[in-house]
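J.: could you look at this predicted model? Sequence included:
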Amino acid sequence: MKNTAVTLALSGLLAFTAVGCAVTRDQSTVGEYVDDTTVTTRVKAKLAENPTVSAMSISVETLKGTVQLSGFAKSAAERNMAGDLARNTSGVKAVKNDIVIRP
């Protein structure tokens, strides 16, 4: 009886873990999801380290190695710098720079 309860508890935990790692938006593997999350984190870190870029105003999303930047920049130089930083990040295959320059 005790072993049955432990087995059921572990089964529930494994099922919960599998659901928590669900892959979304047409990604084919959990590995790709992890890779995309790593790339997003790297790009965000580069934006935060750069004094030219306001990292709080720029969103970063990655899907299959393609990074999409969105949000607002104070100037074209800030927008371009964010794109350059993303392009020069390990694991980035392409960058879609949708950052809008505030008037």
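T.: Sure, I can see it.

J.: only C-alpha atoms from now on, for both contacts and neighbour counts.
T.: Will do.

J.: check which helix or strand the most centrally placed residue in the chain maps to.
T.: What sits nearest the mean C-alpha location of the chain, by C-alpha atoms, centre = their mean, is T40, with 3.3 Å. Here T40 sits within helix 30-49, counting by DSSP states H and E.

J.: this is the comparison structure:
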Amino acid sequence: MRFLKVIFISLFLTSCIGNITSTVFGVGVNINLDPRSPGLYLDDKLAETLIMKKIVQHDYKQIFLNVKVIDGTAILSGRVEKAEDKLKMTKFAWETAGIKAVRNDIVIADETSFKQRAKD
């Protein structure tokens, strides 16, 4: 009987590990579904944060960016006004520790209003 209790408790606790990690690592993060190790996942999240910090520290008026880092590869997407800004975003990503490659999918577009973007 004692053996069954141990098995039941161990099965019950292992089903909670995914919920515990999603609580520990932040809201909406379900690390048990990600194929990366927890250490690599956190390294990628740190690199994303550092890239966004570099971008925010500069004063850009019309910039809409998304930064994602997967296995050390920075994926930049969004829209900027000038080609120089696109190059700066790539430079910011390359200068970040832990980045092995950069994929720049940023497009150069004219200034648009909120009303024009809402029509998309």
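T.: That came through, no problem. The model shown is predicted, which means the values in this text are computed figures rather than measured ones.

J.: what residues are up against the aligned residue in structure 2 for the residue nearest to the centre of structure 1?
T.: By TM-score structural alignment, T40 of structure 1 lines up with E48 in structure 2. For E48 of structure 2, the contact set (C-alpha atoms under 8 Å, 6 or more residues apart in numbering) comprises 67-69, 74.

J.: how near is E48 of structure 2 to R117 of structure 2?
T.: 25 Å (C-alpha to C-alpha, to the nearest Å).

J.: burial of the nearest residue to L40 of structure 2 once chain neighbours are set aside, as a residue count?
T.: For L40 of structure 2, ignoring the flanking residues on the chain, the nearest one in space by C-alpha to C-alpha, 6 or more residues apart in numbering is D71 at 7.0 Å. Residues near D71 of structure 2, counting by other C-alpha atoms under 10 Å, number 15.

J.: quick one, helices of structure 1?
T.: 2-20, 30-49, 76-87 (DSSP state H).

J.: among the ones you listed, which is nearest I99 of structure 1?
T.: helix 76-87 (6.2 Å; C-alpha to C-alpha).

J.: in structure 2, what stretch matches the closest one?
T.: Using TM-score structural alignment, the partner range for helix 76-87 of structure 1 is residues 83-94.

J.: what is the burial count for D105 of structure 2?
T.: 14.

J.: one more: M81 of structure 1?
T.: Using other C-alpha under 10 Å: M81 of structure 1 sits among 16 other residues.
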